[in-house]
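Enquirer: just coords:
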């Protein structure tokens, strides 16, 4: 992470004035801790990765926070000065909604990229909140793509080829290199998700800290192994993010402990709490970072983004 001495000294001075509060006054302790988190994150600029990192955000179980994780991590990285691309690969278009991107039927979208071989640079739009955050929106047209892809040549490679062309296009045009790509997937293992796996190098799996958290995860990992064997040897699960975490319940703590036991290297230290603000933000066409920048949910996603930038991919795989 990049920082210089004056910024660090100023940050430390601000940390020093926050009072130390013990657990006997839990509300004050919580406020003091959030103040420390804000100071620690304020003004931080992250080092760019040596090459574009491409994540597929996947979990075949619905309602675990895939789209929320996608858009808020993307926003957090963009807010820190990095160049980010979000590819909405889910026909529901929820990532497009949360990023305030037009995605009515007929809007140029991921469907055109996959089915009509439209170049991404003709489809991508710039986020209104962050000029260095770009979005390939999804429309309802994408719901028929699973069937249409079946008969197409190189059906599993269409998104990978389009993304590679777009990254080369930006370099040719003198545009800044994209640092992070996040592909938001539907909660299924069809051809849309297969395209995302083939296009990515890393898989980010959000896991909710509730009953049946690991249900279906084995099938997802088996699917990833099949993609590795037949299409993309570089693919690997690099990151697991625990979501909907409520530290007050034994269940959440037990699930978190179980996930960390099974995936100690991949699981981020940061956990995403249950948060009304996080849930409300998409209804306003925003991420939680712009909807309520000072909220605990916003701080959490900024911390998760920082952690991702500090962690090198655990398996560089074969060159693509």
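Expert: Yes, it's here. Just so it is clear, the structure is predicted and the values come from calculations on it, not from any experiment.

Enquirer: going forward, measure contacts between C-alpha atoms and count neighbours the same way
Expert: Noted.

Enquirer: show me what contacts residue 101?
Expert: 125, 127, 135, 137, 285 (C-alpha atoms under 8 Å, 6 or more residues apart in numbering).

Enquirer: my bad, should have said residue 253
Expert: 209, 246-247.

Enquirer: switch the cut-off to 6 Å
Expert: Residue 253 makes contact with no residue under the criterion C-alpha atoms under 6 Å, 6 or more residues apart in numbering.

Enquirer: all strands for the chain, in order.
Expert: For the chain, the strands defined by DSSP state E cover 53-57, 84-88, 125-126, 133-136, 180-184, 202-208, 236-245, 267-273.

Enquirer: mind putting those strands in a markdown table, mean neighbour count and distance to residue 294 included?
Expert: What follows is the strands of the chain, written out as a markdown table (neighbours: other C-alpha atoms under 10 Å; distance: least, C-alpha to C-alpha, whole Å):
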| stretch | mean neighbour count | distance to residue 294 |
| --- | --- | --- |
| strand 53-57 | 25 | 25 |
| strand 84-88 | 26 | 22 |
| strand 125-126 | 18 | 24 |
| strand 133-136 | 25 | 20 |
| strand 180-184 | 26 | 24 |
| strand 202-208 | 25 | 23 |
| strand 236-245 | 22 | 19 |
| strand 267-273 | 21 | 15 |
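
Enquirer: right, and these - which one's nearest residue 14?
Expert: strand 267-273 (22.8 Å; C-alpha to C-alpha).

Enquirer: any idea which residue sits dead centre in the protein?
Expert: By C-alpha atoms, centre = their mean, the chain has its centre lying nearest to residue 70, at 3.1 Å.

Enquirer: how near is it to residue 288?
Expert: 12 Å (C-alpha to C-alpha, to the nearest Å).

Enquirer: cool, residue 308 as well?
Expert: As judged by C-alpha to C-alpha, residue 308 and residue 288 stand 18 Å apart.

Enquirer: this is the comparison structure:
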């Protein structure tokens, strides 16, 4: 049964979509079967995977509101190697429509159960806010991957996110845990970066991935070509970093976790 990971942070611009696309492609490179779920109405993960979001016949929106079985909405990406449950602007309407549906927080979880055995990993790209879509992602997931920049305001936002995850665990999904914190856009020459990084490691221990994602031009360029960096330039520092992250994620599945101190 595939592991479901929600990639989320309530702060925008921290590399959630970049992480989803490139981690998915890197896991495929290690011979894992991967499904990427685009749960952001902007549809950036869809476009970055080479799928035209404005030409979709079926999307995650149709799945959430019950108009389409998930198997009919999933598409194979041509070059990236993973499957995707795509999204576009239609998903904005789901935020309102879900409020009137039964089991509104669990719609995604119920849908993913039907295909979970087909994949080793399912990655969910969440919108940069705590709304009903993000709640659906957290209710469906086994673990949460939190991409974040090592800056002052990131720590404040992280505290709020952890509180949110705690509430979801209590009310909707008792099996949910923080899978790992990923330091993105990392510049070791920056003193604040190093200070924040040290605080993260002190507080979260082995839940901070050892792999860091550097600022990298290829990572920024690849989405405009509808490709993961792994396909666009597999020797780039960004691509190699995400490949290392995939290896670390796979290895961590077998290790016991240390508790997070309050």
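Expert: Noted; the coordinates are in hand. Bear in mind the structure is a predicted one, so any value in this text is a computation, not a measurement.

Enquirer: follow-up on the earlier one: trace the residue nearest to the centre of the first structure over to the second structure, please.
Expert: Matched by TM-score structural alignment, residue 70 of the first structure corresponds to residue 20 in the second structure.

Enquirer: look at stretch 85-95 of the first structure and report the distance between its end residues.
Expert: Separation of the first and last residues of stretch 85-95 of the first structure by C-alpha to C-alpha is 12 Å.

Enquirer: equivalent range in the second structure for that stretch?
Expert: If you align by TM-score structural alignment, stretch 85-95 of the first structure falls on residues 35-45 of the second structure.

Enquirer: and that stretch, how far out from the chain's middle?
Expert: 9 Å (C-alpha atoms, centre = their mean, to the nearest Å).

Enquirer: circling back: so which of the strands of the first structure comes closest to residue 63 of the first structure?
Expert: strand 202-208 (8.4 Å).

Enquirer: residue range for the closest one in the second structure?
Expert: Using TM-score structural alignment, strand 202-208 of the first structure pairs with 143-149 in the second structure.

Enquirer: how close does that stretch sit to the first structure?
Expert: Following the fit onto the first structure, the mean deviation recorded for stretch 143-149 of the second structure is 0.5 Å by mean C-alpha distance after the TM-score superposition for the first structure.

Enquirer: quick one: buried residues of stretch 55-65 of the first structure?
Expert: 55-61, 64-65 (16 or more other C-alpha atoms under 10 Å).

Enquirer: give me the contacts around that stretch.
Expert: 181-185, 187-188, 196, 200, 202-205, 207-208.

Enquirer: which of the residues you listed sits closest to residue 115 of the first structure?
Expert: Nearest to residue 115 of the first structure among these, with distances taken as C-alpha to C-alpha, is residue 196, at 14.3 Å.

Enquirer: apart from its chain neighbours, what residue comes closest to that closest one?
Expert: residue 56 (6.0 Å; C-alpha to C-alpha, 6 or more residues apart in numbering).

Enquirer: that neighbour matches what in the second structure?
Expert: Under TM-score structural alignment, residue 56 of the first structure pairs with residue 6 in the second structure.

Enquirer: mind checking how far that match is from residue 188 of the second structure?
Expert: Taking C-alpha to C-alpha, one finds residue 6 of the second structure at 27 Å from residue 188 of the second structure.

Enquirer: same check on residue 17 of the second structure?
Expert: Note on residue 17 of the second structure: its distance to residue 188 of the second structure, by C-alpha to C-alpha, is 23 Å.

Enquirer: more neighbours: which of those two?
Expert: Neighbours around residue 17 of the second structure and residue 188, counted as other C-alpha atoms under 10 Å, are more numerous at residue 17. The numbers are 25 against 12.

Enquirer: who's sitting farthest from the centroid in the second structure?
Expert: The second structure, farthest from centre, C-alpha atoms, centre = their mean: residue 191 at 27.9 Å.

Enquirer: any chance of the contacts of residue 101 of the first structure in TSV, plus distance to residue 148 of the first structure?
Expert: Output for these, formatted as TSV (distance: C-alpha to C-alpha, whole Å):
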residue	distance to residue 148 of the first structure
125	25
127	29
135	23
137	19
285	30
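
Enquirer: among those residues, list the two that are farthest apart in space.
Expert: Maximum pairwise distance among these (C-alpha to C-alpha): 15.0 Å, between 125 and 285.

Enquirer: and residue 149 of the second structure, what does it touch?
Expert: Contacts of residue 149 of the second structure by C-alpha under 6 Å, 6+ apart are 14, 183-184.
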